[in-house]
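In: okay, predicted coordinates and the sequence, questions at the end:
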Amino acid sequence: MNNFETLIRKNLRTVIGVLSGTSVDAVDVVLVKIKGKGKSSEIKVLDFRSYPINIKLKKHILRLSTDNKIKAEDICRLNFVIGNLFAESVNKFISDKNLSAKDIDLIGSHGQTVCHFPANIKLFGYDSRSTLQLGDPSVIANRTGINVIGDFRTADVASGGDGAPLVPYLDYILFASDKKSRAFVNIGGISNVTYLCKSCDQNEVIAFDTGPGNMLIDSLMMKLFKKKYDKNGKTSSAGKVNAGLFKFLKDYDKFYRKKFPKSTGREYYGEKYISDILKNVENTKPADIISTVTKFTAFTIYHNIKRFNPGELLISGGGAKNISLMNFLKEYSGKTEVNPINEKGITTDNKEAVLFALLANEFINGNRANVTSATGSFKNVFLGKFCPA
């Protein structure tokens, strides 16, 4: 374990963060330098790249998340397939940068979420709340020759939490202020908000999933237009909001009205949700459906943050590039400034990948990195598992 001892003693580490989001479009890889730990962490983003996922593999992963007829063998094999996919992306990134495995201290890998059931149900007399991210970190460590920290959500779920959201820890470390309150919204497949009151500590951070992000829009774009997503919000901008469909969505969706802490995923905003939307769009133009769902997505975000009345709202994730979604959000937010994030090297694209690099570094430093006020966990825990190369 000399390698591990050397790693622990370092104060400056070169770390890669890697993940694929709920949209399963690409593997995101970021390279950072991290000095220090906890609130003293200094993060320098060196590079970020995305590697598209083969469309057939993407469809198989999405089917795994929604099809009740999937066999245990499919899950078992896909766990290694995704691990190999992540390793391939990391190796390509390292090669593109003219680096070698010896130049990297650590990889923080989130994996690919396929199941997330934070609500507890007794099964054979035992607690069964659970979460599952595929892409085994041991596979990544073996294929890259680099130490890997992975499986970040399980410990929080095991201690009574939702295992999500995890982004608030990064927001707290980098952006907490003694001078003003701030709110951060990450619009990925699911949207989540982090609210940092002035001079807050780690367990005073308020954060939770607000509801849909790009997930409903992307699914409907594929069904109605055979496109992966609404690029720059052009389809939504060309349509008009249908009042009847908008009312249906407000009444139908129960998640955005739930009290926090709360988290969600494709298990709620999946095929059944999309099917129920399409049953209520008779005589509605496809572009109008996209426009209505885009406005509804903005509404669910606003509904959940209006109580905090933040001085500014900083947006990250793919949704920040959807001009129509951003415009709807600005309409709802009134005088509150709404802008894409671009601070300390953190951008709309790289934020989540940077998070998992940071969480890997915190694990090595022995820091408990869940935000209990956000996840609902009854204690602070170490996030992740160490898999040596």
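Out: Sure, I can see it. Numbering: from 1, shown residues only.
In: hey, let's count contacts and neighbours off CA atoms from now on
Out: OK.
In: residues of the longest helix along the chain that come out buried?
Out: Once the chain is assigned using DSSP state H, the helix that runs over the most residues is helix 72-96. Within helix 72-96, the residues scored as buried using 16 or more other Cα atoms under 10 Å are 78-91, 93-94.
In: how about the strands in the stretch 51-200 of the chain?
Out: When assigned using DSSP state E, counting those that start in this stretch, the strands of the stretch 51-200 of the chain occupy the ranges 106-109, 112-117, 122-123, 126-127, 130-134, 148-150, 182-187, 190-196.
In: show me what contacts the closest residue to residue 114 other than its chain neighbours?
Out: The shortest distance from residue 114 to any non-neighbouring residue, by Cα to Cα, 6 or more residues apart in numbering, is to residue 65 (4.9 Å). Taking Cα atoms under 8 Å, 6 or more residues apart in numbering as the contact definition, residue 65 lies against 114, 115, 266, 267.
In: what do you get if the cut-off is 10 Å, keeping everything else the same?
Out: The contact partners of residue 65, by Cα atoms under 10 Å, 6 or more residues apart in numbering, come to 22, 59, 113, 114, 115, 116, 265, 266, 267, 270, 271.
In: and the longest helix of the chain, what does it pack onto?
Out: Other helices and strands packing on helix 72-96, by 3 or more Cα pairs under 10 Å, 6 or more residues apart in numbering; DSSP states H and E, are strand 12-19, strand 26-35, strand 42-52, helix 55-66, strand 106-109, strand 112-117, strand 130-134, helix 137-144.
In: give me the angle between it and strand 42-52.
Out: Computed with axes from the mean of the first three to the mean of the last three Cα atoms, to 10 degrees, the direction of helix 72-96 lies at 120 degrees from that of strand 42-52.
In: helix 72-96 vs helix 55-66, what angle?
Out: Our comparison of helix 72-96 with helix 55-66, counting by the same axes, to 10 degrees, yields an angle of 140 degrees.
In: chain center to helix 72-96: distance?
Out: Averaging C-alpha coordinates over helix 72-96 and over its chain gives two centres that are 19 Å apart (Cα atoms, centre = their mean, to the nearest Å).
In: turn the strands of the stretch 51-200 of the chain into a markdown table, including distance to residue 350 and mean neighbour count.
Out: As requested, the strands of the stretch 51-200 of the chain are exported to a markdown table (distance: least, Cα to Cα, whole Å; neighbours: other Cα atoms under 10 Å):
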| stretch | distance to residue 350 | mean neighbour count |
| --- | --- | --- |
| strand 106-109 | 14 | 30 |
| strand 112-117 | 17 | 21 |
| strand 122-123 | 38 | 9 |
| strand 126-127 | 35 | 11 |
| strand 130-134 | 20 | 20 |
| strand 148-150 | 18 | 28 |
| strand 182-187 | 11 | 26 |
| strand 190-196 | 16 | 27 |
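In: okay, pairing it with this:
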Amino acid sequence: MNSQVQHFYELAQRPERRIIGLMSGTSMDGLDVALCRIKGSGGRTEVALSHFETVPYTDDLKAEIRKVFAKKEIDFLHLCLLNAWIGQIHGRMVTDCLERWGLTASEVDLVASHGQTVFHAPKSQHRLDKFPNATLQIGDGDHVAVTTGIITLSDFRQKHIAKGGEGAPLAVYGDYFIFSKSGQNRLMLNMGGIANFTYLPGDLDAGAVFTTDTGPGNTLIDAFTRRFFDRPFDAGGRIAAGGKVNRDLLRILKKDPFFQAPVPKTTGPELFSLDYVRLAQQRSKTTSLTPEDLMATLTRFSAETIAEAIRAAMKPGEEYHVYLSGGGMHNPVLTGGIRELLPGCTFGTTDELGIPGDAKEAVLFAVLANEAVAGGTTSFGDRQGVPTVSMGKVSFPE
């Protein structure tokens, strides 16, 4: 047997694995690096977060990614080069973190690398009959493995699509394994560039679990903050707080068919873009809005579409606990709007459940890697959006 395969086989049988989860979302602010100690698998999964850090992307790296990000027409040479380059960069970010944490590669069993999403194309958006759902994450896993010297699992979303899903959101699997609680209906709301939530029933029925995107989280807020204020995001929601919501523009922003489509569903910045807002402003005759009023309106747009999607999933007479994570949890104007629109819900953050909200997505990919190696026995049925599937392609460092 190949020695690397032998090692992989042995670590799958260990009672505990040390796994680094990597996540970079559509906001492209940096790479989340989470070192986890994970015991068990499936419903018996236990996760302890040992170290966490967000390594910022340089302005140069962001600029290079934006040349292909969410664009239908690109330079394919540049995309090809980025795939290897980002894999190497992510690998070096991991080794730098390990050095800062006083650890060596030999003390880590696996890296779980999500990669950098550059295009998301569910069939509901591309509408080309002969083609399936599609998505593309770059940052090649072989380059991560060779750079770090650690076995790497990557490209998780392709198997989800192959089994009938849309490649997102994948949080549902990890959410169910580590956040479900008997007797409590939970809604795990993650607000990254795109917002999504996972419903976890209090009866722990895996067949009732579902996840869906709701629409924009921070993607439009961040885009217009960069454009008008030359800042990466609206820190503390202060810009939005200084503006006034324009109801005419808000009404047009909410008219896209995505919001009426049944769940589960996914979307991305390919739809919710600068052009989406420009067209809505033209239709609502609000092109002269001040930047502050536009920011207030976009923040309310995210809040209302998130709250409306959650409300549609709630059953009358039942109690729900909403746990926040992702960058949007730090925007009090956004979270305040959601709380106002869901007065019957109890709100908290995943920090209260032992996983910091900023680290949650990276931790969940570590859990997916653990499940691919040592689990795979939990059945979610074959429902749309939540197929029973083991995800992640294996890259050996040698």
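Out: Structure's in. What do you need? Source: prediction; values computed, not measured.
In: quick one: the longest helix of the first structure aligns where in the second structure?
Out: Against the second structure, the aligned range for helix 72-96 of the first structure is residues 76-100 (TM-score structural alignment).
In: after superposing, tell me the mean distance of that stretch to the first structure.
Out: After superposition onto the first structure, stretch 76-100 of the second structure sits on average 0.8 Å from its aligned residues (mean Cα distance after the TM-score superposition for the first structure).
In: how close does whatever residue of the second structure lines up with residue 285 of the first structure sit to residue 247 of the second structure?
Out: With the correspondence set by TM-score structural alignment, residue 285 of the first structure lines up against residue 290 in the second structure. From residue 290 of the second structure across to residue 247 of the second structure, the span is 14 Å (Cα to Cα, to the nearest Å).
In: what do you get for residue 256 of the second structure?
Out: Between residue 256 of the second structure and residue 247 of the second structure the computed distance is 16 Å (Cα to Cα).
In: got it, and residue 222 of the second structure?
Out: From residue 222 of the second structure over to residue 247 of the second structure the distance is 21 Å, taken as Cα to Cα.
In: okay, these two: which has more neighbours?
Out: When residue 222 of the second structure and residue 247 are compared for neighbours, residue 222 comes out ahead with 20 against 13, by other Cα atoms under 10 Å.
In: before we move on, back to that, want to try a markdown table for the strands of the stretch 51-200 of the first structure, with distance to residue 329 of the first structure as columns?
Out: Formatted as a markdown table, the strands of the stretch 51-200 of the first structure follow (distance: least, Cα to Cα, whole Å):
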| stretch | distance to residue 329 of the first structure |
| --- | --- |
| strand 106-109 | 31 |
| strand 112-117 | 27 |
| strand 122-123 | 40 |
| strand 126-127 | 39 |
| strand 130-134 | 31 |
| strand 148-150 | 34 |
| strand 182-187 | 11 |
| strand 190-196 | 12 |
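In: the aligned partner of residue 221 of the first structure in the second structure: neighbour count?
Out: For residue 221 of the first structure, the aligned position in the second structure is occupied by residue 225, per TM-score structural alignment. Neighbouring residues of residue 225 of the second structure were enumerated by other Cα under 10 Å; the total is 21.
In: quick check: residue 225 of the second structure vs residue 239 of the second structure, distance?
Out: Using Cα to Cα, one obtains 8 Å as the distance from residue 225 of the second structure to residue 239 of the second structure.
In: now do residue 109 of the second structure
Out: Separation of residue 109 of the second structure from residue 239 of the second structure (Cα to Cα) stands at 44 Å.
In: which residue lies farthest from the center of the first structure?
Out: Taking Cα atoms, centre = their mean as the measure, the residue most remote from the mean C-alpha position of the first structure is residue 283, 35.0 Å away.
In: list the contacts for that residue?
Out: So, once contact is read as Cα under 10 Å, 6+ apart, residue 283 of the first structure ends up touching nothing.
In: and what of residue 149 of the second structure?
Out: Contacts of residue 149 of the second structure by Cα under 10 Å, 6+ apart are 91, 95, 104, 105, 106, 108, 110, 111, 143, 396, 397, 398.
In: equivalent analysis for residue 109 of the first structure, please.
Out: 16-20, 29, 83, 86-87, 135-137, 140, 148-152, 353, 355-357, 359-360, 384.
In: again, 7 Å this time
Out: The neighbours of residue 109 of the first structure, taking Cα atoms under 7 Å, 6 or more residues apart in numbering as the test, are 17, 18, 19, 137, 149, 150, 356.
In: tell me the contacts of the fourth one?
Out: Neighbouring residues of residue 137 of the first structure by Cα under 7 Å, 6+ apart: 83, 109, 148, 149, 150, 387.
In: what's the counterpart of the second one in the second structure?
Out: Read that as residue 109 of the first structure. In the second structure, the residue paired with residue 109 of the first structure is residue 113, using TM-score structural alignment.
In: can you tell me how far that match sits from residue 391 of the second structure?
Out: Here residue 113 of the second structure is placed at a distance of 12 Å from residue 391 of the second structure (Cα to Cα).
In: same deal with residue 96 of the second structure?
Out: Distance from residue 96 of the second structure to residue 391 of the second structure, counting by Cα to Cα: 27 Å.
In: ditto for residue 154 of the second structure
Out: Distance of residue 154 of the second structure to residue 391 of the second structure, given as Cα to Cα: 8 Å.
In: and residue 30 of the second structure, by the same measure?
Out: Taking Cα to Cα, one finds residue 30 of the second structure at 23 Å from residue 391 of the second structure.
In: contacting residues for the counterpart of residue 193 of the second structure in the first structure?
Out: Following TM-score structural alignment, the counterpart assigned to residue 193 of the second structure within the first structure is residue 189. Contact analysis of residue 189 of the first structure by Cα under 7 Å, 6+ apart lists 22, 23, 212, 213, 214, 215.
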